[in-house]
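**Q** what's the 3D shape of this:
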Amino acid sequence: MKMLNELKQKLENAKNAAKELVANENATLEEIQAKDREIESLQARIKVLEKTEPQDRTENTEIPLDNPENNIDYKTVFMKAFKGQPLSAKESDMLKVQGALSSATGEDGGYLIPIDQQTRVNELKRSLPALENYVKVEPVRTLTGSRNIEKNALYTPFQEFTEGNDVPASDAPQFTNIPYAIKDRGGILPVPNNLMNDSDIAIESYLNSWLAKKSVATRNKLILDLLNTLTKVPVTDLTDLKEIFNIELDPAIEASAKVFTNQDGFNWLDTLKDAEGKFMVQPNPLEPTKKMLFGKYEIVVLSNKAMATRNDGTNYQAPIIIGDMEEAVVLFDREQMSLLSTNIGGQAFTKNRTDIRAIQREDVKMFDSEAVVFAEINVGTV
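**A** Down below sits the predicted model:
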């Protein structure tokens, strides 16, 4: 059974790798043919093993990830394991096989959270100030690989030609090949045992809120750390700010630009006035809770804790990032989170609590550094 699961996992990985090769313009015919032969070999070995392995055991334990009916059973077993309740051999196999089929977890990777719970976590993340909502997100199935992503390029006009002659070739879409390497990131949440004795719904709600906040904080930092590598452009007044939109950004980018800043930066923007004394920041007439700069550009405000004001040794420099974040940054999302809990390991036993370990998987890459301008405004001396 273990060998069969391992072969199926290798087959899934080989298929994903084959898709990556086909999408990669630099892949050679020999590489593609070699991967095709590997897939055929794995399929043949699986076919032989399935004839020799007991079929009832395979059918009872393999739980497809995308089957909602099976997900209900999996969720029940997941919550039992999560709360430290004893599992039958069949239930234990169900958790192991679900993890094996996903290729998301290693031997010590924890248990994948149920599909509907992952969906709820994603919904909560969208309600938080998450930069992930503004960058290009590429779901991936393998730990390493690459994606060919189309750039927002300037297209050349059609050429004139005479009837009867060949139609001249036009410019093709411009693609950039971006490699990725998924990394695990996680943390530990200590939970009082009296909460673990509560209902499954209460525990799930508590966990979902924590997972959403931690995931947003993690990805915000990854994206901001990447953007912080850009050259900083000093801004002192309204004229400098307008110059970024009018000159520094390509018109194609400017049309979809947004303003990303922290509380200090927003406070400075909120005081800007034109020559007639009219404030430059106004509510969005369609969504009054959102603010617009110059009546055109949405302002996304993060807390000073999430998006820090830089201390340059003499002054505090507040960040104001202007541009199209979706054209600037790509987040490769491995999509699935895993959880594992213990009430005896670490300090959990002595402190009468349950420690929960969460792991998520992603990579963040720069796509087009010219799609954003990282401006800074002096908001006071140190």
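**Q** rest of the way, CA atoms for contacts and neighbours
**A** Will do.
**Q** buried set for stretch 230-241?
**A** Buried residues in stretch 230-241, defined by neighbour count with 16 or more other C-alpha atoms under 10 Å: 234-235, 241.
**Q** May I see those organised as CSV, with secondary structure and distance to residue 48 added?
**A** Shown next, in CSV, are the buried residues of stretch 230-241 (DSSP: H, G, I helix; E, B strand; the rest coil; distance: C-alpha to C-alpha, whole Å):
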residue, secondary structure, distance to residue 48
234, strand, 67
235, strand, 68
241, helix, 68
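**Q** please give me the structure for this one as well, since I'd like to look at both together:
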Amino acid sequence: MNEELLKMLNAINSKKEEAKKLVMEDKIEEAKTAKDELIKLQNKFDIAKDLFDQQEKSKDEEIKNKVKKLTVEDEEKKGHNAFVNVFTAGVLKKAVNEEDVKIYNQMTEADPTEGVSDGGLTVPQDIRTQVKELRRSLDALEPFINVEPVTTLSGSRVIEVNADQVPFDNVDEAAQFPDVDTPKFKNISYKVVKKGGILKVTRELLQDSAENILSYLTNWIGKKARVTRNFLILNELDSSFGGDKTKTLNNFDSFKDIFNVVLDPSIAISSSVLTNQDGFNWLDKQKDSDGKYILQPNPVNATQKLLFGRYPVAVVSNKVLKSAVEGAPEAPTGYKYPFYMGDLKEAITIFDRESLSIEFSNEAGDLWGKDLTGAKVRERLDIKTIDTEAVVKGEVSVTV
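**A** Prediction:
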């Protein structure tokens, strides 16, 4: 109890004694007045005490939260240090500390002996989450498509074709439900495959702090995973929607034809445009007959442009999505700028096993002579086109 509350409590006790004394002296009216004052003092004290208790409770909660946060951060740091220690021991072919193995296995929910004796290990969940965030940054195409986590190495999905063309019929009260036209289905099978690469680890890296080693690993894996997914997505887009299916875009009416006619209205309503720097630069310079630029800022996202005021335009680097070269590469006569229009999330799905593993070897190739160790990083995924009518690829030809 603070000093202010103690003063109020003393005032209450004094007022009680005063009221008792007035009663004993048969001064009833004065005693009533003292009682009323006592009630006011008591009410004031109760309110002040409640506010004080709430304030103290908030302070206690704040302290508890700080302690809890420090505990979580400490446990996370221990886990990351354990992972780095197991990783370093695997690279150097050294014995692993039992406490580190225990913490590492708790992070990965792995078998206590799995992947430790031979220097391999599973990347823990929270570090995989960091990798996922990194691979979705910068010029990542993954956010534009559908990603479905899977727990099996293979499987299938049954998709109804043109379901909106097989409507339900009217059914009268208590009447027999009629048969409906048999819908058409297609089976989408997936089989995740290993994707990976080798990180050449130096002795100098292993002598660094656990924090720096972990940062280096997650950044390297995140970058390679992003490049891998970009490559797979662009290959799938080109094989499913490119080639002979590619539309020539002569003018802006060609763009409107695709959104108004070629794409189904249910797809067009959620569609966007994916292009590279060349394509965006070309679009951004186009004006209508009144001299106004065709692309307009999105009123709810100032960093984004809209085509025809409806379709968001996403831009990736020319290094990721290349423009086709017309003529000889050393002396091009023109370029074809790519535009993917439609709902890419409806079109393509990555079936992601969401697992990462690392193995080590210093015996492959020229690693031994250069005092390097190879860290082989693996992940498992597959990519499939789900709806072959959800995206249209177009090209704008520009002469040099």
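**Q** What ranges does the stretch 1-150 of structure 2 have for its strands?
**A** In the stretch 1-150 of structure 2, the strands defined using DSSP state E, counting those that start in this stretch lie at 121-122, 146-149.
**Q** residue in structure 2 matching residue 81 of structure 1?
**A** Taking TM-score structural alignment, residue 81 of structure 1 has residue 86 as its aligned residue in structure 2.
**Q** My read is that its match contacts residue 98, right?
**A** No - Residue 86 of structure 2 lies out of contact with residue 98 (C-alpha atoms under 8 Å); the separation is 9.8 Å.
**Q** Between these two, point out the one with more neighbours.
**A** residue 86 (24 against 11; other C-alpha atoms under 10 Å).
**Q** Return the residues in contact with residue 108 of structure 2.
**A** By C-alpha atoms under 8 Å, 6 or more residues apart in numbering, the contact set of residue 108 of structure 2 is 122-125.
**Q** Compare these and tell me which has the most neighbours.
**A** residue 122 (24 neighbours).
**Q** so what corresponds to that one in structure 1?
**A** Per TM-score structural alignment, residue 122 of structure 2 is aligned with residue 112.
**Q** before we move on, back to that, now the buried residues of stretch 230-241 of structure 1 as CSV including distance to residue 346 of structure 1?
**A** Compiled in CSV, those are given as follows (distance: C-alpha to C-alpha, whole Å):
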residue, distance to residue 346 of structure 1
234, 48
235, 50
241, 52
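**Q** Show me the helices in structure 2, by range?
**A** Remark: helices assigned in structure 2 by DSSP state H are 3-24, 28-92, 98-108, 125-135, 203-206, 210-241, 252-257, 265-268, 277-285, 344-347.
**Q** Show me which of those has the highest average neighbour count.
**A** helix 344-347 (a mean of 22; mean count of other C-alpha atoms under 10 Å).
**Q** In structure 1, point out the residues matching it.
**A** By TM-score structural alignment, helix 344-347 of structure 2 lines up with residues 325-328 in structure 1.
**Q** hmm, back to that, just give the nearest non-adjacent residue to the match of residue 81 of structure 1, would you?
**A** residue 96 (6.1 Å; C-alpha to C-alpha, 6 or more residues apart in numbering).
**Q** and the aligned residue in structure 1 for residue 295 of structure 2, what does it touch?
**A** Structural correspondence for residue 295 of structure 2 with respect to structure 1 (TM-score structural alignment): residue 281. The neighbours of residue 281 of structure 1, taking C-alpha under 8 Å, 6+ apart as the test, are 269-272, 291-295.
**Q** which among the residues you listed gets closest to residue 370 of structure 1?
**A** residue 293 (20.8 Å; C-alpha to C-alpha).
**Q** Show me what that closest one aligns to in structure 2.
**A** Using TM-score structural alignment, residue 293 of structure 1 pairs with residue 307 in structure 2.
**Q** which residues does that match contact?
**A** 294-296, 313.
**Q** For residue 156 of structure 2, see how far away it is.
**A** As judged by C-alpha to C-alpha, to the nearest Å, residue 307 of structure 2 and residue 156 of structure 2 stand 36 Å apart.
**Q** what's the answer for residue 120 of structure 2, then?
**A** Distance of residue 120 of structure 2 to residue 156 of structure 2, given as C-alpha to C-alpha: 31 Å.
**Q** quick one: which of those two has more around it?
**A** residue 120 (22 against 10).
**Q** Fine by me, thanks again.
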